[in-house]
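> Have a look at this prediction, sequence included:
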Amino acid sequence: MTLYERLVNKEDKISLIGLGYVGMPIAVAFAKKVDVIGFDIHKEKIELYKSGIDPTKEVGNDVIKNTTINFTADEVRLREAKFHIVAVPTPVKEDRTPDLKPVESASRTLGRNLTKDSIVVFESTVYPGVTEEICVPILEKESGLVCGVDFKVGYSPERINPGDQEHRLENIIKVVSGMDAETLDIVAKVYELVVDAGVHKAESIKVAEAAKVIENAQRDINIAFMNELSIIFNKMDIDTKAVLEAAGTKWNFLKFSPGLVGGHCIGVDPYYLTYKAEQMGYYSQIILSGRKINDDMGKYVAESTVKKMIKANKQINGAKVAIFGVTFKENCPDVRNTKVVDVIKELEEYGIEVKVVDPVADKEDLWNEYRLNLSNTEEIKDMDAVIFAVPHEEFKAISLRDLRVFFGTAEYANNAAMEEVAATSENNIYNNSNNNVLMDIKGMFDRKEAEKIGFNYWRF
């Protein structure tokens, strides 16, 4: 009987190492088909899961309450499983070189508890060669077992998009690979249990590793191009969004948008590829150029905000600015590598007081990572500028006229006569009496309406 058959018959178990934004949805999906041990080194997180709380908000509390996953922070329980999936983060260091400590640590933990005839599949994004050249030696050293004889390895890059309820594990084609044909066959069959879209069998582990890292590098480069266009068109006083809408009518125009590129994937993965390339003697030209543009966009937003404020005759030192949204993307609590923090730090360099509102962000992670506290919407008053950085669903319920309360102009919102004047006059009372700076990074609001009401409006 093969390992696949033993898993389906529940004679063996799958372990999921790392229960974050990627690992948890995978564990939940497999738990519907086989016995699953969910392991994470963070005991607090495990206790939350055991109590039916999903801190990642990826699958929801109800799903966690009803799943059959055996949650544990006890690494010894990994010995109960024969098919192991490692889904830990792979960040970069301050010098933007790969930080492999999490995947190395996970390999040591698993190695101490690895038993014969197991298969280990890594999902963490890495540069080509990490699985076989770094992880396998650790597994062998810690377990005393020999790869290829006592255990096998594979690689299946994660493609889960945190916060995205449309593109899920089940409906995204899964790339799988194995160290030999037998391993590849078992890994493919195991993932086919939960991936309705099917699998793509890569010809080698390195091919699968490379495929993953270029997926995000390609997206990073395309967004960098959009960001550069935005800088150029803003200098020309041309609305970038309008340009992209016009260009997007052509069938083969790639529909990307400018913005802040953060998070644990797009803003990180390209550095893994360029790091490996440099080891091989090649120095990236396109990839790193795109990275530089995207890494500088936080500063660009802050500088653009200050310029708008100066034109609005605002005193910069001591000014107050509110930022709505601090996570790396909408409707997701993840604050890892968020570029909104770059905006905050740059504004503070000008002596500006910054308040941050985000009903979605993980408050504990935000404090631990950046020493930032959140404010309530009710605290946002008498602002000199407001920046909408992340288009959370909660923010979309806010109308342009509602925004005036944040600038201390709430009295206008209830004045029907002034509303009528605003709707009919080109030079309305709002333009004459207010010069409120509204920075709309993701283009949430209608530009013409914002300017008609009297906002000093800016967007990418």
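Structure's in. What do you need?
> From here on, just use CA atoms for contacts and neighbour counts.
OK.
> Grab the nearest non-local neighbour of residue 429.
residue 422 (6.6 Å; C-alpha to C-alpha, 6 or more residues apart in numbering).
> which residues sit in contact with the residue nearest the centre of the chain?
Closest to where the C-alpha atoms of the chain average out (C-alpha atoms, centre = their mean) is residue 263, at 3.7 Å. Residue 263 sits next to 328, 329, 334, 335, 336, 337, 338 when contact means C-alpha atoms under 8 Å, 6 or more residues apart in numbering.
> Any chance of TSV for those, columns neighbour count?
As requested, the contacts of residue 263 are arranged in TSV below (neighbours: other C-alpha atoms under 10 Å):
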residue	neighbour count
328	25
329	25
334	27
335	24
336	17
337	21
338	21
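> ok, structure two:
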Amino acid sequence: MNKKICIIGLGYVGLPLAHAFSKKYQVVGFDINKPRIDELSSGFDRTLELTTEEVNESIKNGMIYSTNIDDIKDSNIYIVTVPTPIDSSNRPDLTPLIKSSQTIGKVLKKDDIVIYESTVYPGVTEEVCVPELEKVSGMTFNKDFFCGYSPERINPGDKEHTVTKILKITSGSTSEIATVVDDLYKSIITAGTHKASSIKVAEAAKVIENTQRDVNIALINELALIFDTMNIDTNDVIEAAATKWNFIKLKPGLVGGHCIGVDPYYLTYKSEELGYKPNLILSARQINNGMGKYIAEKTIKLMIKAGKIIKDSNILVMGLTFKENCPDIRNTKVVDIISELKDYGANIDIYEPWIDEKDKGYYNYNFVKNPFENLKKYDSILVAVGHDKFKSLTQNEYDNIINGEKIIIDVKGIVPNPSWKL
């Protein structure tokens, strides 16, 4: 097969994948977001996953960025990398996946392969996506067209573990297609591949990767809450415990982002649908989701203890993205801290150097430019994200913008002398 690949969805996952494939294959990058396509066509990636040079390299390789379905008609491999979020009730929202499948169904041809990379619960590819492909195309699964599943493992902002350097799980709807899919990824993934025994196994493997991490972090977060009541430094405890060879060294903190804070709900949803309540996983989610509220309440208590009036106080929150050194704001739990502080009547300024000025207008927050370069004083400062730019700040710089008694809350363990750290 002379492969022409179409990547559906050009976000944090799809764009780096499209760039990697464009070095060896003819590629079309498809997205319904026209401003995104326009920016990429001009060489700019606002996710900062690719440099301008890399975006232009993909164009030079012959890659097309498009919103036009006519441009993807002659593709024979479709790779779906759209988001799989949760709704306000923590239920999986498969809308982007379903709509992508419907789009592909309109252009699907004999012997085409559709590969899904989006995180799902086991069964979604064959029980949700395939029926949409069949209905729209009028063709029969595993006779006229085939499917594969190869879960994404992109780590936003990580310039070391990039797409080709992360081992890839692959799978296919037949044993022959599984080999085709595996060979396809093997041709660009230098770290190698692992061919799963079925699509459902690959789906399950992806969803438990982040569920395991979520549960482990929840344990550390709960220990941090316990040690805080005991007046013991959690980080000191972790450093001591980590001297044992098999201790898993994790730090307490906010659990947000597009994976760890979301994926477990895909598994718990399906589990409960089948009649089993996953108590441990749900408890871990509850602990991790409560950390923002705990941090906000700790800030307020320290301010009250210092004799500060909470209503109309000025609090500086440093960082809004879900992790350090990237502009990704998806499912960030810093918003929980801000919401709680606002409920107490505090005025919140946000210093976030990683979010583009144009994008700040989308959020209903008061963003400030470098607060260490102006004269405004704050009643407390809360460092929520461990950006490298924040790590270089000195205690004197913090002290210069504090009003009255120093209250500095350090969520990430990067402040020289904080009032309290998680």
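Perfect, I can see it now. The structure presented is a predicted model; accordingly, all values stated were derived computationally and were not measured.
> Need the TM-score between these chains.
TM-score of the superposed chains, computed with TM-score structural alignment, normalised by the length of the second structure, equals 0.96; 417 aligned residues with a C-alpha RMSD of 1.3 Å.
> ok, and what's touching stretch 186-199 of the first structure?
So stretch 186-199 of the first structure is contacted by 3-4, 29-30, 33, 121, 154, 169-178, 201 (C-alpha under 8 Å, 6+ apart).
> right, I mislabeled it, should have said stretch 89-109 of the first structure
So stretch 89-109 of the first structure is contacted by 17, 75, 86, 88, 124-126, 134-135, 138-139, 142, 264, 268, 271-272, 275 (C-alpha under 8 Å, 6+ apart).
> How much space separates the equivalent of residue 154 of the first structure over in the second structure from residue 89 of the second structure?
Mapped onto the second structure by TM-score structural alignment, residue 154 of the first structure lines up with residue 148. When C-alpha to C-alpha, to the nearest Å is the yardstick, residue 148 of the second structure and residue 89 of the second structure sit 30 Å from each other.
> ok, now residue 330 of the second structure?
17 Å.
> and what of residue 167 of the second structure?
33 Å.
> got it, and residue 197 of the second structure?
Taking C-alpha to C-alpha, one finds residue 197 of the second structure at 33 Å from residue 89 of the second structure.
> So for these two, which sits in the more crowded spot?
Remark: of residue 197 of the second structure and residue 89, residue 197 carries more neighbours, 15 against 7, as counted by other C-alpha atoms under 10 Å.
> hmm, back to that, identify those among the contacts of stretch 186-199 of the first structure that sit within helices.
Residues of those located in helices (DSSP state H): 3, 4, 29, 30.
> Could you export the residues you listed as TSV, including neighbour count?
Formatted as TSV, these follow (neighbours: other C-alpha under 10 Å):
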residue	neighbour count
3	20
4	20
29	20
30	21
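> between those, which is closest to residue 226 of the first structure?
residue 29 (36.1 Å; C-alpha to C-alpha).
> Looking at the second structure, name the residue matched to the closest one.
By TM-score structural alignment, residue 29 of the first structure lines up with residue 20.
> Next: residue 402 of the first structure.
Residue 402 of the first structure maps onto residue 397 in the second structure, by TM-score structural alignment.
> helix, strand or coil for its match?
Under DSSP: H, G, I helix; E, B strand; the rest coil, the three-state class of residue 397 of the second structure is helix.
> That one: neighbour count?
Around residue 397 of the second structure there are 12 residues (other C-alpha under 10 Å).
> same deal with residue 368 of the second structure?
13.
> again, but for residue 192 of the first structure
16.
> For residue 376 of the second structure, see how far away the equivalent of it over in the second structure is.
For residue 192 of the first structure, the aligned position in the second structure is occupied by residue 186, per TM-score structural alignment. Distance, residue 186 of the second structure to residue 376 of the second structure, by C-alpha to C-alpha: 55 Å.
> Might you calculate how far stretch 175-185 of the second structure sits from the centre of the chain?
In terms of C-alpha atoms, centre = their mean, to the nearest Å, the centre of stretch 175-185 of the second structure is found 27 Å from the chain centre.
> Quick check: buried residues in that stretch?
Neighbour-count burial for stretch 175-185 of the second structure, counted by 16 or more other C-alpha atoms under 10 Å, picks out 177, 178, 180, 181, 182, 185.
> before we move on, what about stretch 283-298 of the second structure?
284-285, 287-298.
> List the residues that contact the match of residue 29 of the first structure.
Contacts of residue 20 of the second structure (C-alpha under 8 Å, 6+ apart): 163, 164, 188.
> Distance check, the first one against residue 26 of the second structure.
To tie it back to what came earlier, the one meant is residue 163 of the second structure. Residue 163 of the second structure is 18 Å from residue 26 of the second structure, by C-alpha to C-alpha.
> hmm, back to that, and the contacts of residue 20 of the second structure, which is closest to residue 144 of the second structure?
Nearest to residue 144 of the second structure among these, with distances taken as C-alpha to C-alpha, is residue 188, at 26.8 Å.
> who touches the residue lying farthest from the centre of the second structure in this structure?
The centre of the second structure is farthest from one residue, residue 307, which by C-alpha atoms, centre = their mean lies 39.1 Å away. With contact set as C-alpha under 8 Å, 6+ apart, residue 307 of the second structure has no partners.
> With the one 4 residues further on instead?
Taking C-alpha under 8 Å, 6+ apart as the criterion, residue 311 of the second structure is in contact with 344, 345, 346.
> Same list (those residues) but as a markdown table, adding distance to residue 43 of the second structure, neighbour count and secondary structure.
Formatted as a markdown table, the contacts of residue 311 of the second structure follow (distance: C-alpha to C-alpha, whole Å; neighbours: other C-alpha atoms under 10 Å; DSSP: H, G, I helix; E, B strand; the rest coil):
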| residue | distance to residue 43 of the second structure | neighbour count | secondary structure |
| --- | --- | --- | --- |
| 344 | 44 | 15 | coil |
| 345 | 43 | 14 | coil |
| 346 | 41 | 20 | coil |
